[in-house]
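A.B. asks: model this:
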Amino acid sequence: MKANTDGASRGNPGRGGFGIVLRNKIGDVQGVMVQNLMIRTSYMDECHGILAAAEKPWAGYNLLLCQTQSLQWML
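C.D. replies: Predicted structure coming up:
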């Protein structure tokens, strides 16, 4: 299962949120999730999106590849 995640905030810090798109191995969309967050930095919004994808029990899958455009989170 692959999760594409992105988070953003209006201002830094500011009101923000994240979105997740889940795809199977052939690229078919299996689910989506969005969530508004309180006042946070854009970095924290990115982190919450990645953590939310990892916490969900995606039926039948034991491996999750998480793709985000935030290199800062990976460092």
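
A.B. asks: Only C-alpha atoms from now on, for both contacts and neighbour counts.
C.D. replies: OK.

A.B. asks: Is it correct that Cys66 falls within a strand?
C.D. replies: Yes - applying DSSP: H, G, I helix; E, B strand; the rest coil, one finds Cys66 inside a strand.

A.B. asks: which residues touch the nearest residue to it once chain neighbours are set aside?
C.D. replies: Excluding its sequence neighbours, the residue lying closest to Cys66 (C-alpha to C-alpha, 6 or more residues apart in numbering) is Ala3, at 4.8 Å. Counting by C-alpha atoms under 8 Å, 6 or more residues apart in numbering, Ala3 makes contact with Ile20, Val21, Leu22, Arg23, Ala53, Leu64, Leu65, Cys66, Gln67.

A.B. asks: and for comparison, fold this next one:
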Amino acid sequence: MIDWSEAACGDGLYDLATLTLGHPEHLGDVVSGYGTDVDLDVIRAWWSLRSLRGVRWLVEHGFDPTTPGGEVDVLINQAV
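C.D. replies: Below is the predicted model of the structure:
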């Protein structure tokens, strides 16, 4: 199945970050399948941006981003 709903030109590392967001333990496996020219700091930066955007959306729509397992937990756990 191919989902083109978010198709756009952009940084391929953004896709790797999206795939591994909240699961940094899988980053090594994903990167090894992608190739050797991967800047892990860029992926970590994309993680942060995606999580912060998620926090903003949740707050704007009346949800609590600090709920256990939510976006704030993702931000904290990926920083460790």
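
A.B. asks: TM between them?
C.D. replies: For this chain pair, the superposition-based TM-score is 0.35 by TM-score structural alignment, normalised by the length of structure 1; 40 aligned residues with a C-alpha RMSD of 3.4 Å.

A.B. asks: How much space separates the residue nearest to Cys66 of structure 1 from Met38 of structure 1?
C.D. replies: Counting by C-alpha to C-alpha, to the nearest Å, the gap from Ala3 of structure 1 to Met38 of structure 1 is 23 Å.

A.B. asks: cool, Asn4 of structure 1 as well?
C.D. replies: Distance of Asn4 of structure 1 to Met38 of structure 1, given as C-alpha to C-alpha: 22 Å.

A.B. asks: out of the two, which sits in the busier spot?
C.D. replies: More neighbours surround Asn4 than the other of Asn4 of structure 1 and Met38, with 18 against 12 (other C-alpha atoms under 10 Å).

A.B. asks: Now do the same contact list for that one.
C.D. replies: Applying C-alpha under 8 Å, 6+ apart to Asn4 of structure 1 gives the contacts Ile20, Val21, Leu22, Cys66, Gln67, Thr68.

A.B. asks: Surely the fourth one touches Ile20?
C.D. replies: Yep, that's Cys66 of structure 1 we're talking about. No - the pair Cys66 of structure 1 / Ile20 is not scored as a contact, 9.6 Å apart, by C-alpha atoms under 8 Å.

A.B. asks: who's more crowded, the two?
C.D. replies: Counted by other C-alpha under 10 Å, Cys66 of structure 1 and Ile20 do not tie: Ile20 has more neighbours, with 23 against 17.

A.B. asks: Excluding chain neighbours, what is closest to the more buried one?
C.D. replies: Thr5 (4.5 Å).
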